[in-house]
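Q: output the structure for:
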Amino acid sequence: MTTTAAAAPAEPRRVQRLLRLQALQIVLILLVIVAIFGTLAPVSFLSGFNIRSIVINTSILAVLGVGMTFVIITGGIDLSVGSVLVFSGVVASKVMVAAGGEGWGVALLGAVVACLSGLMWGLVNGVLIAKAKVPPLIVTLGSFGAALGFAQIITGGIDLRAAPEVLVDTVGFGNVVGQVPTLSVIAGLVVVLGMVLLHRTRFGLHTYAIGSNIEAGRRTGIKVDLQTIKVYAFAGLLAGFAGILNLAFFQSTTIGGQSNTNLNVIAGVVIGGTSLFGGLGTIFGTVIGLFIPTTLQSGFVIIGVQPFWQQVVVGVVLVAAVWLDQKRRTNAQSGRPRQSVLARLGRGSSKGN
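A: Okay, here's the model as predicted:
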């Protein structure tokens, strides 16, 4: 009995060490990229202005990445976040124009409308996946086209540029302390919220469980369909919130500027150690992973390489990350981490009883 009791907590510690090792590897990769571009263009790339730009450009992706991490941990995928971002920004802009005024009341109304718009698309995705049993790839691919199509119908394909000055000046271009962008602080708060939700709540535990073994999770009492709907709704909500942040920063709905958003977010999440096979992932890894495509884009522009190469490199790194994840799972016999998640659920149920 003593041996069994001692072995039980040892297994989660081994999983934690593995995740920390992955995070360390991702940080090292990012540092290598920074070192290469810093050597090739030390003055331009390592300037305060460029570093600030990288942080800001990563901020909106980080908000999307938090929701995408939850989705991919369940073993799903969401290809619609870029289009939902655009749609939410369009609807928010229209509502704010109709409301009139430049104050915080109108800006908050726009933020609420953007979040509700994203939440609606997330609920649609979740219900179709959980209840209609349509594969996530197909559902979110359909949402990707539908959300973008509705945005173009509403605007006639022309970007809207109406946003209250207080939203643009305070959120889009404002600073909190010194040169710390308000936009990045807001994104940081979303990231912290995501970390707490994923690693410290029953919602996060259930997310890991259904990604590890959906049938075993169902047998432990998890309402799998409801949990799936909640996860996609959460991702949609954050995509809507990213829409209002995008509008505040670019002062435009950027209808034609989000074509690579889905790839960059998914790549960042997977590069950050979240497994496309489900059951493993961290928000910290996602944030570091998202800095990689943004840093590559900035570096390529500065040294004069066509930014299109960024997508080539990100695509290659994404495939390599999935291959390494599959190889790591095979070598490490990933059934043990999955069992530890379900064991935690079992202990929680026992305490509840």
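Q: going forward, measure contacts and count neighbours with C-alpha atoms only.
A: OK.
Q: could you pull out the buried residues of stretch 205-222?
A: 205-214, 217, 222 (16 or more other C-alpha atoms under 10 Å).
Q: tell me which element the most centrally placed residue in the chain is part of?
A: Per C-alpha atoms, centre = their mean, the C-alpha nearest to the average position across the chain is that of Gly65, at 1.0 Å. Take DSSP states H and E as the rule and Gly65 turns out to sit in helix 48-73.
Q: before we compare anything, build this one as well:
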Amino acid sequence: MSTHVPGEADRAAAPAPLRPGRTLPGWVRRIAAMNETWTFGVLVLLVAFFTAARPDTFLTRYDITQIATNAAIYLVLGVGMTFVIIVAGIDLSVGSVLVLSAVLSAEYTIHHGGAGSGWGTVAVSTLIALVTGVVWGGLQGWLVAKAKVPPLIVTLGGFGAALGLAQIITGGQDPTGAVSGELQHSIGFGKLFGQIPWLVVIAFATTVVFGLVLAFTRFGRYTYAIGSNPEAARRVGIDVDRHLVKIYALTGLLSGLGSVMWLAYFGTTSIAGHSSDNLKVITAVVLGGASLFGGRGSVLGTVIGVFIPAVLTTGLIIMDVQQYWQDVAIGIVLVAAVYLDQFRRRGRERG
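A: Model (predicted):
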């Protein structure tokens, strides 16, 4: 009985052993590892659940339009908050800055034609809202960067101060004749090609522009670098303080833009209606995968994070769930999404 010794021919014919980690193409593994992919999966599951539960009433064309319109203003605010959170900051004042910008814009409109004013008044009042947001945000950024006051304290103080100024100016009452009819009928209720609300178009354009800025420009790279390690960013020549001022000014600018969108859609300053805007926006950004410790986040993730509570709220309303349970459900989804992301990241670090 002969003993066969494997030779070169046998080794060449034998199948190569499978290498760990080679079962999927690299681009598939990269997409699966993205925070946005997991967050998008949560959104898809919510849509699938409500569609199965109420197939005749959920996700109709009207529902899609309403969800997108209601999310538009929070998406604009969320874009600014994304930059702030990536640099390991926080801005609790966005809702109050929106109110103050709206009030100052409305005061100009009231004294220059009111509801019957034309596009000239609309242009100036819009500029007032944007400048108010930039100045307020830049001042807060200066206090964070130069005075070294923690951003939580600065923006919490800014939250109260901006709202207080708005109430002093108006006496605590929403003024009448605060919005031009031209602005309301065109931007507030108008639709591009008769199909897409202008508010959605503005939010989409804002998202695309600043998403590209964050992902592909020096400003975006500096933002991530400062959030990851501000001291290392200083050592490589980045003016960290100046960049932080710009970041908070940007957040203020987008709060001012949000105020114009709010005035156009609702026709009032809604002084008492923005106390929880900061929490809604921060929730959206965190749901989108941004880290409160800085260095991680994306505008795409924020888009997904904004639509998760919007879809959840709409679905629960259609299912006749009480408002109180809607708030509980949104809180549970927030905690669960963050926990799953943390669990996945720990597993990836161990692996």
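Q: contacts only, for the aligned residue in structure 1 for Ala145 of structure 2.
A: The alignment partner of Ala145 of structure 2 in structure 1, by TM-score structural alignment, is Ala130. The neighbours of Ala130 of structure 1, taking C-alpha atoms under 8 Å, 6 or more residues apart in numbering as the test, are 225-226, 228-229.
Q: now with 6 Å, please.
A: Going by C-alpha atoms under 6 Å, 6 or more residues apart in numbering, Ala130 of structure 1 touches Asp225.
Q: count the residues that sit near the closest residue to Gln22 of structure 1 other than its chain neighbours.
A: Among residues not flanking Gln22 of structure 1 along the chain, Gly273 sits closest, at 6.4 Å (C-alpha to C-alpha, 6 or more residues apart in numbering). Neighbours of Gly273 of structure 1 under the rule other C-alpha atoms under 10 Å: 27.
Q: checking Gly273 of structure 1 next. Helix, strand or coil?
A: Recorded secondary structure, Gly273 of structure 1: coil (DSSP: H, G, I helix; E, B strand; the rest coil).
Q: max-length helix in structure 1?
A: Criterion DSSP state H: the longest helix present in structure 1 is helix 2-40.
Q: can you pull the buried residues of that helix?
A: Neighbour counts over helix 2-40 of structure 1 (16+ other C-alpha under 10 Å) mark 12, 15, 19, 22-23, 26-27, 30, 33-34, 37-38 as buried.
Q: what's the answer for stretch 170-190 of structure 2, then?
A: By 16+ other C-alpha under 10 Å, the buried positions in stretch 170-190 of structure 2 come out as 174-175, 177-184, 186-188, 190.
Q: so which bits of stretch 299-319 of structure 1 are buried?
A: Under 16+ other C-alpha under 10 Å, the buried positions of stretch 299-319 of structure 1 are 299-300, 302, 310-311, 314-315, 317-318.
Q: I'd like these as CSV, with secondary structure and distance to Ala107 of structure 1 appended.
A: Below are the buried residues of stretch 299-319 of structure 1 laid out as CSV (DSSP: H, G, I helix; E, B strand; the rest coil; distance: C-alpha to C-alpha, whole Å):
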residue, secondary structure, distance to Ala107 of structure 1
Gly299, helix, 34
Phe300, helix, 36
Ile302, helix, 35
Gln310, helix, 35
Gln311, helix, 34
Val314, helix, 35
Gly315, helix, 37
Val317, helix, 39
Leu318, helix, 37
